[in-house]
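A predicted structure for the sequence below; I have some questions about it.
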Amino acid sequence: MTSPSPDPEDLLEIADLAPSAATAVGEISGRWRVATWLRHATTIVALGVVVTVLLLNAKRSESALTTIAHARPAWIVAVAGVAAVTYAMAAACTIGSTTVRLARGRTVVMQVASSFVNRFVPGGVGGAVLNVRYLERAGARRSEAVTANALNNVAGLAVHLALFLGLLPFFGGLQRDVDPPDDAGAYVAILVGLVVVGAAVWIRWIPQHWKGHLRVMQLAASDVLRDPRRLTLLLLGSAGVTLAHGAGLWCALRSVDAHVTPTDVMVVYLVAAAAASISPTPGGLGAIEVALVTGLTRTGTPTTAAAAAVVIYRLVTYWLPVLPGLVAFRRLRRIGAI
């Protein structure tokens, strides 16, 4: 969960694609070929190596690698701890997005498994399909499972936007160019206006077949939205995922003795995550690293420290969960939960 949601068009099309999606997950579950897995894994790892090498380019590779080698272990452990929190928060989102009773521990394991699946499919689509499958196996109807997934993603988008608009006026990189007391309110007002106008245009011109899906989702979502406990889980879980990722990046910066305010780190993460959400690579690989380093240098962080911190952050939050995710995926498959 990481981070902004898959494109709304993808979410709405899940309803039409549900049978084939379920079949796809079934094929992953029942006929996972070692050769195919190795081919995909090799491709992703190779891309990751290329991205890391580009981050630690020739001009600063020696100093950046030295910085990583001398990073404070306690802060790296903190990055891992905060990363673990994201799975618990994502599980809270899933539990809050449906009226079906879900086992908390198993739902956390499912989120870990999603991190593995999402390494091979861009835009979080693999995790979305796995989530639909998991909810169906837990007793939800397909329409309920699709709606729960949509609610989860809409909540994530709303929280992401709210945090960005709320923190932007306090972003240090912005303060270097404009006077916040005079201009920050105007910037926020313009952003809100653009969002409102864009939403109005989108709703006005939305294709007819989308409207039918939205009506079904609206009816299925009403039970969840009328339940204060589930709505609270949904929103707080979404906020927790985003804030935990920002905290993980901040801990990575502290591990290399880079001092950036939590507010600045959070804004940089929000922007980078938005950029990663439209990247054609799994998990925004490549796009998010570049966006994070660029944003951190905008706050005054030395480029070497920014690159080192981003490498540490991504190694711990993106690459480290792959093996546990595979174990979780196989366990859920073995017990028939997916």
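Looks like it came in fine.

contacts, neighbours, all on C-alpha from now
OK.

On the three-state scheme, Ala71 is what?
Assigned by DSSP: H, G, I helix; E, B strand; the rest coil, the conformation of Ala71 is coil.

Going by neighbour count, list what's buried in stretch 310-327.
For stretch 310-327, burial by neighbour count (16 or more other CA atoms under 10 Å) applies to 310-314, 316-318, 321-322, 325-327.

For the longest helix belonging to the chain, name the packing helices and strands.
Ranked by number of residues, the top helix in the chain under DSSP state H is helix 228-255. Applying 3 or more CA pairs under 8 Å, 6 or more residues apart in numbering; DSSP states H and E, we find helix 228-255 packed against helix 73-96, helix 142-167, helix 208-225, helix 262-277, helix 303-314.

okay, those, which one's buried deepest?
Burial of these is given as mean neighbour count (mean count of other CA atoms under 10 Å); helix 303-314 ranks first at a mean of 25.

quick one: whichever helix or strand comes after that helix to chain centroid distance?
For helix 303-314, the succeeding helix or strand toward the C-terminus, using DSSP states H and E, is helix 322-334. From the chain centre to the centre of helix 322-334 is a distance of 19 Å (CA atoms, centre = their mean, to the nearest Å).

can you list contacts of helix 322-334?
Ser29, Val109, Met110, Val112, Ala113, Ser114, Ser115, Phe116, Val117, Arg119, Ile338 (CA atoms under 8 Å, 6 or more residues apart in numbering).

related to what we said a few turns ago, can you redo the buried residues of stretch 310-327 as CSV with distance to Thr67?
As requested, these are arranged in CSV below (distance: CA to CA, whole Å):
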residue, distance to Thr67
Val310, 12
Val311, 11
Ile312, 10
Tyr313, 14
Arg314, 16
Val316, 16
Thr317, 19
Tyr318, 20
Pro321, 23
Val322, 25
Gly325, 29
Leu326, 31
Val327, 32
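
Let me know the closest of the residues you listed to Ala220.
Looking at the buried residues of stretch 310-327 and their distance to Ala220, the nearest is Gly325, at 30.3 Å (CA to CA).

ok, Leu130 - how many residues close by?
A total of 24 residues lie near Leu130 under the criterion other CA atoms under 10 Å.

ditto for the one 10 residues further on
Ala140 is surrounded by 19 other residues when neighbours are defined as other CA under 10 Å.

Relative to Val197, how far out is it?
According to CA to CA, to the nearest Å, Ala140 stands 35 Å off from Val197.

mind listing what's buried in the one helix or strand Ile190 maps to?
For Ile190, the enclosing helix or strand under DSSP H and E is helix 180-205. By neighbour count on 16+ other CA under 10 Å, the buried set for helix 180-205 is Pro180, Ala184, Val188.

want to compare, so here's the second one:
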Amino acid sequence: MTSGRIAVAAGRGRVCGQLALTLVLLAVAVSLARHQWPVLETGALRLAVADQGWLLVAAAAAAATWGCSALAQQGAVVRPLPPGRLVAAQFAASAAGQLLPAGLGAGAVSLRFLMRCGLPAGRAATALAVKATSGGLTRAALIAVLATACPGVLGLPRLSAVWPAVAVAAAALALLLGTALWPRCRRAVALVLTDLRDVHARPRRAAALWGGSLGFAVLHALVLVAVTRAVALPLGPPLVALLYLAASSAAALLPTPGGLGSLDAALAFALTAGGAPGAAAASAVLGYRLLTLWLPLLPGLLVLALLVRRKAL
């Protein structure tokens, strides 16, 4: 009983810490937005007169991301899932992910859906871990390929002699923490590896897992590429895709709801560092976030409420 209360208290502490960090990051984002308001206003006006054809392409790519997410989730589960409800659950999960930090909302919706489909809680959790692992590996592979096609974009600046010592100390700390936590994590890692083997023993499931993960990352990059074409941003599509993948990976380290503030700042910084004017970069980020966050948010919450009412979650 005591250990259970301690676990609950620790969980609440983590959530409170993440929410506090979220509030701090949002406050910083609001402050930066007020400071850069002229650039944001110019970017919004530029987006209002953007090429409608390219914006339609971006909207279609954004809508297709939920299908790819559903495909990857099916690939991470051996048993068949109901296709319609699976896509609806992914759409609802994307909306729930905008409300809580660190993907807690999206993870909770997806976990509940898999459990409603008959998976035990442990298997449902490992299915989410399998999907997340394939998504991370796919994103890393895309970054490597695009970095080769765009050499020098992700080049590291020269570091002083202090940084190697800091890196060694960080590696030692990570090793100590990993050694201390490994006994607790070993069972979870073993379950994930077992599920990965089971999935790859079925070629169709493996193809769905990796194909859905690849499609999800590529389509999100395509949304930003299409928006940059719409606002006539002077950067090539491979470079924009690379900047998006790098910026979104960096923003994922900051647990804000839906990447609010962190992803916006990272994308704007990446595009301007890549050579885009400030107003054009702001309009591209606004367009991307409008199509992937703000417009789907209310419909996604309505779908979430409908799934809950029908006991699909």
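Nice, thanks for sending it over. Computed from a prediction, not measured in an experiment: that's the story for all the values here.

Could I get the TM-score for this pair?
Superposed pair, TM-score by TM-score structural alignment, normalised by the length of structure 2: 0.80. Supporting alignment: 281 aligned residues with a CA RMSD of 3.2 Å.

got CSV for the contacts of helix 322-334 of structure 1, with neighbour count too?
Formatted as CSV, the contacts of helix 322-334 of structure 1 follow (neighbours: other CA atoms under 10 Å):
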residue, neighbour count
Ser29, 16
Val109, 20
Met110, 27
Val112, 28
Ala113, 27
Ser114, 26
Ser115, 28
Phe116, 24
Val117, 25
Arg119, 26
Ile338, 24
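
biggest separation within those residues, which pair?
Arg119 and Ile338 (17.7 Å).

Distance from the helix or strand where Leu47 of structure 1 lies to the middle of the chain?
Following DSSP H and E, the helix or strand that holds Leu47 of structure 1 is helix 34-55. Distance, stretch centre to chain centre, for helix 34-55 of structure 1: 20 Å (CA atoms, centre = their mean).

Now do Ala170 of structure 2 against Gly107 of structure 2, distance only.
To Gly107 of structure 2, Ala170 of structure 2 is 29 Å away according to CA to CA.

Looking at the two, which one has more neighbours?
A direct count of neighbours by other CA under 10 Å for Ala170 of structure 2 and Gly107 places Gly107 higher, at 19 against 12.

Structure 1: which residue goes with the more buried one?
Alignment note (TM-score structural alignment): Gly107 of structure 2 maps to Ala128 of structure 1.

and the direction of the helix holding Ile190 of structure 1 versus that of helix 208-225, what angle?
Computed by axes from the mean of the first three to the mean of the last three CA atoms, to 10 degrees, the angle separating helix 180-205 of structure 1 from helix 208-225 equals 120 degrees.

Check which helices and strands helix 180-205 of structure 1 sits against.
On a contact count with 3+ CA pairs under 8 Å, 6+ apart, helix 180-205 of structure 1 meets no helix or strand.

could you give the angle of that helix to helix 142-167?
Using the same axes, to 10 degrees: helix 180-205 of structure 1 against helix 142-167 is 160 degrees.

what about helix 180-205 of structure 1, distance to the chain center?
Taking CA atoms, centre = their mean, one finds the center of helix 180-205 of structure 1 at 24 Å from the center of the full chain.

got it, and stretch 127-144 of structure 2?
On the basis of CA atoms, centre = their mean, stretch 127-144 of structure 2 sits 11 Å off its chain's mean C-alpha point.

corresponding residues in structure 1 for it?
Counting by TM-score structural alignment, stretch 127-144 of structure 2 corresponds to 148-165 in structure 1.

any idea what sits nearest the aligned partner of Ala273 of structure 1 in structure 2, other than its immediate chain neighbours?
Matched to structure 2 by TM-score structural alignment, Ala273 of structure 1 sits across from Ser248. Excluding the flanking residues, the one nearest Ser248 of structure 2 by CA to CA, 6 or more residues apart in numbering is Leu263, at 6.0 Å.

one step back: how close does the match of Gly107 of structure 2 sit to Ala189 of structure 1?
Taken as CA to CA, the span from Ala128 of structure 1 to Ala189 of structure 1 is 33 Å.

now Ile338 of structure 1
Separation of Ile338 of structure 1 from Ala189 of structure 1 (CA to CA): 44 Å.

do the same with Ser20 of structure 1
Distance, Ser20 of structure 1 to Ala189 of structure 1, using CA to CA: 43 Å.

go on, Ser222 of structure 1?
Ser222 of structure 1 is 30 Å from Ala189 of structure 1, by CA to CA.

what does Val267 of structure 1 give?
17 Å.

contacting residues for Arg314 of structure 1?
Arg314 of structure 1 touches Glu289, counting by CA under 8 Å, 6+ apart.

what's the counterpart of it in structure 2?
Structural alignment (TM-score structural alignment) places Arg314 of structure 1 against Arg289 in structure 2.

Could you do Arg334 of structure 1 as well?
Alignment note (TM-score structural alignment): Arg334 of structure 1 maps to Arg309 of structure 2.

same check, this time on Ser238 of structure 1
Using TM-score structural alignment, Ser238 of structure 1 lines up with Ser213 in structure 2.

State the number of residues packed around Pro83 of structure 2.
For Pro83 of structure 2, using other CA under 10 Å, the count is 13.

got the buried residues for the host helix or strand of Ser20 of structure 1?
Element membership for Ser20 of structure 1, per DSSP H and E: helix 8-30. By neighbour count with 16+ other CA under 10 Å, helix 8-30 of structure 1 contains the buried residues Asp10, Leu11, Leu12, Ile14, Ala15, Ala18, Ala21, Ala22, Val25, Gly26, Ile28, Ser29.

what two of the residues you listed are the furthest from one another?
Farthest apart among the buried residues of helix 8-30 of structure 1 by CA to CA are Leu12 and Ser29. That separation is 24.1 Å.

Skipping its backbone neighbours, what lies nearest Arg230 of structure 1 in space?
Gly96 (4.1 Å).

Check the mean deviation of the match of stretch 127-144 of structure 2 from structure 2.
Following superposition, stretch 148-165 of structure 1 is found to deviate from structure 2 by 0.5 Å on average (mean CA distance after the TM-score superposition for structure 1).

Outside of that stretch itself, list whatever touches it.
Identification of contacts with stretch 148-165 of structure 1 by CA under 8 Å, 6+ apart yields 3-6, 11-12, 93-94, 97-98, 128, 131-132, 188, 191, 221, 234-235, 238-239, 242, 267, 270.

repeat for stretch 231-247 of structure 1
Residues from elsewhere that reach stretch 231-247 of structure 1 (CA under 8 Å, 6+ apart): 1-3, 79, 82-83, 85-87, 89-97, 152, 155-156, 159-160, 224-225, 262, 265-266, 269.

what's the mean distance for that stretch versus structure 2?
Here stretch 231-247 of structure 1, set against structure 2 after superposition, deviates by a mean of 0.6 Å using mean CA distance after the TM-score superposition for structure 1.
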